[in-house]
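Participant: what would the 3D arrangement of this be:
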Amino acid sequence: MAVSFTRFAKQMFVFFHVAAALLFLLACYGPYLSPERWWFLSFLGLGFAILLAVLIFFIFFWIVFAPRYMLISLLAMALGWKAITSFITLRPLPDFVAQKAPDTLRVMHWNVARFLELRRNDNNKSRVRARMLDIIKRQDADVLCFQEFYHSTDPQYYDNLNYIQQELNYPHVYFTWMEDGGKQWFGQAIFSRFPIVDTAKLVFPKPGLPETLLRADIAFGGDTVRVMTTHLQSVQFKKEDYESLEEIKSREDSMLQNSRSIFSKLKRAAVIRGEQAALVRAEMERSPHPIIITGDLNDVPNSYTYYTIGKGMQDAFLRKGFGIGRTYSGISPTLRIDYILTSKSFEVVQFQRIVRQLSDHYALVTDLKWKK
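Facilitator: Below is the predicted model of the structure:
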């Protein structure tokens, strides 16, 4: 039996419920609208988990007070079901089998954050790079796709390129740089144990950072697969921005003043990522081969970026993962911003996240095989 409460209170709760449902639906359909004009919808995408939680809360709330109002949440969730299934997957999660089947291609993606150590050292208490390389070695992947990869020809710094080629047995690599006298280079990299038969690079235009899209055509299983990896525009939060977020959370100082800089950076990054995503999509559509694309897209599943790049592709996490699939260890526990996407020519055999507090991103590994 429903518990009664005042008419005014009921009207207020209905109002907030309807408002939450409308914001939820805007977050669900925001990915279809370019952030150049509809940039504010990208903020709702970041809050998708909160809006979904509010709708679920109202379902249980109205069970007690007025069950018929549950329909507001149920209708909104039904209309936004596609967005929900892009955000979370609840299928049973089997153990990841370390031993590869002979006909599978194991792909590893990781934003390695320059391995956090640039200069050579013998400090056993701070050998982050060594632990990261050990994780990479133990995956025994056929293809490695790295973002924020670091390489140096200065003997005082780490030569990660040659180390991975020689010590980890990846003879084929695509990593581009220009000799500028600095002897240190950063960017994306693709390593492969299978032959690379063709390569190309797309440098995204300013005003974003000099991010790139790399592609390497790899001979595998009697056919050719186009492996692409990219790193899209980040928000570029600085130390003071993270401090502002903490002040907002604790309601210290001026919330308006702290929010202004943060929202400005979020808006700028969303617009630039939208432009970059369109360029990536155009490159994908020109491919004569099936595609595997990995990337730190710096955007959530309920975003224009993810929708543009992922349209018609398989998300390895959604196929074989479980839960929300957080890939970024900072700011929020709901940030899945790293992806492995594949053409439907592949079957996703298994998938895992490697949750280690080394880089600020978690590594992703998946096994793929050609569909018969």
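
Participant: can we go C-alpha only for contacts and neighbour counts from here?
Facilitator: Will do.

Participant: now the terminal residues of stretch 283-297, how far apart.
Facilitator: End-to-end span of stretch 283-297 (CA to CA, to the nearest Å): 16 Å.

Participant: give the contact list for residue 316.
Facilitator: Shown in contact with residue 316 (CA atoms under 8 Å, 6 or more residues apart in numbering): 339-342, 348, 350-351, 366.

Participant: how about those residues in TSV, adding secondary structure?
Facilitator: Listed next are the contacts of residue 316 as TSV, based on DSSP: H, G, I helix; E, B strand; the rest coil:
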residue	secondary structure
339	strand
340	strand
341	strand
342	strand
348	strand
350	strand
351	strand
366	strand
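
Participant: let me have those in CSV, extended by neighbour count.
Facilitator: Formatted as CSV, the contacts of residue 316 follow (neighbours: other CA atoms under 10 Å):
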residue, neighbour count
339, 27
340, 25
341, 23
342, 23
348, 24
350, 20
351, 26
366, 23
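
Participant: ok, of those, which one's closest to residue 298?
Facilitator: Within those, the smallest distance to residue 298 is 9.9 Å, found for residue 339 (CA to CA).

Participant: list the residues that contact the closest one.
Facilitator: 109, 294-297, 315-317, 364.

Participant: just the buried ones from these?
Facilitator: 109, 294-297, 315-317, 364 (16 or more other CA atoms under 10 Å).

Participant: take the contacts of residue 339 and keep only those in strands.
Facilitator: Counting by DSSP state E, the members of these that fall within strands are 109, 294-296, 315, 364.

Participant: and these as TSV, adding distance to residue 180?
Facilitator: Output for those, formatted as TSV (distance: CA to CA, whole Å):
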residue	distance to residue 180
109	28
294	28
295	27
296	27
315	38
364	33
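
Participant: how near is the nearest residue to residue 342 once chain neighbours are set aside to residue 224?
Facilitator: In space, and not counting its chain neighbours, residue 342 is closest to residue 292: 4.4 Å by CA to CA, 6 or more residues apart in numbering. When distance is defined by CA to CA, residue 292 is 11 Å away from residue 224.

Participant: neighbour count winner among those two?
Facilitator: residue 292 (22 against 18; other CA atoms under 10 Å).

Participant: a strand runs through that one, doesn't it?
Facilitator: Yes. Secondary structure assignment places residue 292 in a strand (three-state DSSP).

Participant: next, the second sequence, to be compared with the first:
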Amino acid sequence: MLYERVYLHMAGIVRTLTKKLFISLNILLALCFLTACLVPYLHPARWWPVGFVGLLFPYVAILLFFYLIFWLIIKPRLALLPLFCLLAGWQQFASLFAFHFNKNQFSEVKIDPQVRVLSWNVGSMSGASKNKEKQKHARTEIADAIIKSKADIVCLQEFSHSSTQGPQANNLGLFKNDYPWHFYSQDYSRRQGFYQYGSVIFSRYPIIDSGKISYPGKRSESLIYVDILKAKDTIRIFTTHLQSFRFNDSDYQDMEKIKQQDSALFNASRNLYKKMQLAFTRRAIQADIVRGYTDGSPFPSLICGDFNDVPTSYTYSRIRGNRQDAFLACDFGIGRTYIDIAPTLRIDYILPDHRFTIHQFDMVDEDLSDHLMLLADLSLKK
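Facilitator: Sure thing, here's the model as predicted:
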């Protein structure tokens, strides 16, 4: 009898402690989620730790959803906490998740007067393979894939070119027959044009004006734009490549050490942390510059590019403003444009203003870059 009372008493203590543990974890998770909901409004130059929280938003949301189901089964009254948090994050969900269940297959046929826009980070035109021989052919394969897409406007980031190495490195020349007009940022140029690097815009339509806005910093790239003339309409196209984390091979090795809880875990984590902190801060400053120039466009405009940040970030929210997101307008799910590291990294975008109608959108994996190719058919509202 005594044994039974002791057993029941101990079981009660375990139940109470377990319940308190689950509630405490739920509260911590809720605080993390609510902080992530504030990320678009907190400037990383002043609140840089929130950048890390923004990356975790999808995973925290999933855990909160499981908590909601758990409490509904165990103790429905406690389900109010995760339910309240999830409802409070509706704006973040709206930026993250596309709800078009009946998504149509992308049609290769273009309908006039629609304009097909392509945006793609082409990884220095060297391809996704580490094989040196395959890298030699990647530049022509990338160009062929772009031309095959039948895009009218092509915005490429991490585009490399040489004006002195001859045909084997003349990447601008790969497009001259199909795209008579282009504007190239040439953010980096070494040895009198031996190697050039930056963003480029190619166009089938006449380019009547162009411009480049450099970001602060010695190694920063730029925001570029062109004004194209289609029939009687002038359209402004922006493209940019914002500050990346600049992860190299040693950084990816550090990630493996963290996953495996290697003895060098602390140093590996610190190295990655510093790079990410710097990138969050610089991207926020660049996003402010982009917003300032794009808001001042005298023509209907769209922004294409690799923002190197997710839809739940300050960077995305600041640049997008009240613009449309072609993915959200036509697709379904969370989406992914960067195929390494994590399955939730949608960091490349096509953002038209509301003077455009978005007819269709697609993300294409050509296995020629660590980014997917983005395509969208648009037309001006009349």
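
Participant: can I get the contacts of residue 339 of structure 1 in CSV including distance to residue 267 of structure 1?
Facilitator: Compiled in CSV, the contacts of residue 339 of structure 1 are given as follows (distance: CA to CA, whole Å):
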residue, distance to residue 267 of structure 1
109, 27
294, 24
295, 21
296, 18
297, 15
315, 26
316, 29
317, 27
364, 28
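
Participant: quick check: longest helix of structure 1.
Facilitator: Looking across structure 1 with DSSP state H, the single longest helix is helix 255-285.

Participant: let me fix that, I meant to ask about structure 2.
Facilitator: From DSSP H, the single longest helix across structure 2 is helix 2-38.

Participant: what about it, distance to the chain center?
Facilitator: 38 Å (CA atoms, centre = their mean, to the nearest Å).

Participant: would you mark the buried spots in it?
Facilitator: 23, 26, 29-30, 32-38.

Participant: now do stretch 307-323 of structure 2
Facilitator: 307-320, 323.

Participant: which members of these are the farthest-apart pair?
Facilitator: Going by CA to CA, the pair spanning these furthest: 308 and 323, at 18.4 Å.

Participant: where do the helices of structure 2 begin and end?
Facilitator: 2-38, 50-55, 57-74, 80-88, 90-96, 132-148, 249-259, 265-295, 314-320, 326-330.

Participant: and those helices: which comes nearest residue 369 of structure 2?
Facilitator: Closest among the helices of structure 2, using CA to CA: helix 132-148, at 8.7 Å.

Participant: which residue lines up with residue 264 of structure 1 in structure 2?
Facilitator: Per TM-score structural alignment, the equivalent position to residue 264 of structure 1 in structure 2 is residue 274.

Participant: so what's the residue count around that match?
Facilitator: Residue 274 of structure 2, neighbours per other CA under 10 Å, totals 11.

Participant: now do the one 5 residues further on
Facilitator: For residue 279 of structure 2, the number of neighbouring residues by other CA under 10 Å comes to 22.

Participant: I figured it was touching residue 242, is that so?
Facilitator: No. Using CA atoms under 8 Å, residue 279 of structure 2 is not in contact with residue 242; the gap is 9.0 Å.

Participant: just to revisit the earlier point, what is the mean deviation of the longest helix of structure 1 from its aligned residues in structure 2?
Facilitator: Taking mean CA distance after the TM-score superposition for structure 1, the mean distance separating helix 255-285 of structure 1 from the aligned residues in structure 2 is 1.0 Å.

Participant: quick one, strands of the stretch 151-300 of structure 2?
Facilitator: 153-161, 181-184, 188-190, 195-203, 207-214, 222-230, 233-241 (DSSP state E, counting those that start in this stretch).

Participant: what's the most buried one of the ones you listed?
Facilitator: Mean neighbour count, computed with mean count of other CA atoms under 10 Å, is highest for strand 153-161 among the strands of the stretch 151-300 of structure 2, reaching a mean of 25.

Participant: okay, it sits on what stretch of structure 1?
Facilitator: Mapped onto structure 1 using TM-score structural alignment, strand 153-161 of structure 2 spans residues 143-151.

Participant: contacts for the matching stretch?
Facilitator: In contact with stretch 143-151 of structure 1 (CA under 8 Å, 6+ apart) are residues 105-115, 118, 158-161, 184-194, 229-231, 294-296.

Participant: before we move on, what about stretch 375-382 of structure 2?
Facilitator: By CA under 8 Å, 6+ apart, the list of residues contacting stretch 375-382 of structure 2 reads 110, 113-119, 151, 326, 350, 355-364.

Participant: in it, which residues are buried?
Facilitator: Those would be 375-380, for stretch 375-382 of structure 2 by 16+ other CA under 10 Å.

Participant: re earlier: which of the contacts of stretch 375-382 of structure 2 are buried?
Facilitator: 114-119, 151, 326, 350, 355-363.

Participant: that older thread, so the residue nearest to residue 342 of structure 1 touches residue 340, yeah?
Facilitator: Yes. Using CA under 8 Å as the test, residue 292 of structure 1 is close enough to residue 340 to be in contact (7.1 Å).
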